[in-house]
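>>> Got a predicted structure here, sequence first:
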Amino acid sequence: MKKIFECANQYVRDSDWKDLALLKLCLCAMGIMIGLLIPKEKRKYPFLVAGIIFVATYIPLMVKFVKIAAKTFCPEKNS
């Protein structure tokens, strides 16, 4: 398992934002396809779980992005 994480870290280091955007679009498309396989009457629980996971992951990602953006656009305030 450690080797898999090493490979994943190296992939991210070797990638630019376009590669990561393509990866995210790919995963989004896969999620949509999986979601379409769930019967309509049973979609409430998976939708709720996906919403919770989205919020729980989006907030830390955006906090990190805002910190980086603040350092980039206002370097004098972050010294």
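Ah, there it is.

>>> contacts and neighbour counts: CA atoms only from here.
Will do.

>>> Which secondary structure state is assigned to residue 63?
Per DSSP: H, G, I helix; E, B strand; the rest coil, the secondary structure class of residue 63 is helix.

>>> got the contact list for it?
Listed by C-alpha atoms under 8 Å, 6 or more residues apart in numbering, the contact set of residue 63 is empty.

>>> At which residues are the strands of the chain located?
For the chain, applying DSSP state E gives no strands.

>>> A further structure is provided below for comparison with the first:
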Amino acid sequence: MKKLLNLADRYLQQSDWKTIALLKTCLLALGITLGALVPSKYKKTAVAAALPLFFVTYLPLMAKLLRLAMEPAEGEEDTL
């Protein structure tokens, strides 16, 4: 498992935003496909499980983005 995590770290270090966007789009398509395969009687249960997971992962990601947006980028002066 440690080798797999190290590989993931190396992959991300060598990727740019376009690669990450492709990865996220691929995972979105997989999620939509799997969601479409859930039998209708279990769809509410699937949504009830997925929605909290979405918020638990989305909120820290957006908090990090906002922190980065508030600090000046390297090599840039604060012009405000």
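That came in fine, so what should we check first? Remember, predicted model here, so these are calculated numbers, not experimental data.

>>> all helices for structure 2, in order.
For structure 2, the helices defined by DSSP state H occupy 2-13, 17-37, 43-70.

>>> between these, which gets nearest to residue 78 of structure 2?
When those are compared by C-alpha to C-alpha, helix 43-70 sits nearest residue 78 of structure 2, at 10.4 Å.

>>> So which residue is smack in the middle of structure 2?
In structure 2, the residue lying closest to the centroid (C-alpha atoms, centre = their mean) is residue 24, at 6.4 Å.

>>> Trace that residue over to structure 1, please.
Under the alignment by TM-score structural alignment, residue 24 of structure 2 pairs with residue 24 in structure 1.

>>> how much space between its match and residue 57 of structure 1?
As judged by C-alpha to C-alpha, to the nearest Å, residue 24 of structure 1 and residue 57 of structure 1 stand 13 Å apart.

>>> With residue 36 of structure 1 instead?
For residue 36 of structure 1, the distance to residue 57 of structure 1 equals 23 Å [C-alpha to C-alpha].

>>> Ok, residue 10 of structure 1 next?
Using C-alpha to C-alpha, we find residue 10 of structure 1 at a distance of 22 Å from residue 57 of structure 1.

>>> try residue 6 of structure 1
In terms of C-alpha to C-alpha, residue 6 of structure 1 sits 22 Å off from residue 57 of structure 1.

>>> same question, residue 14 of structure 1
23 Å.
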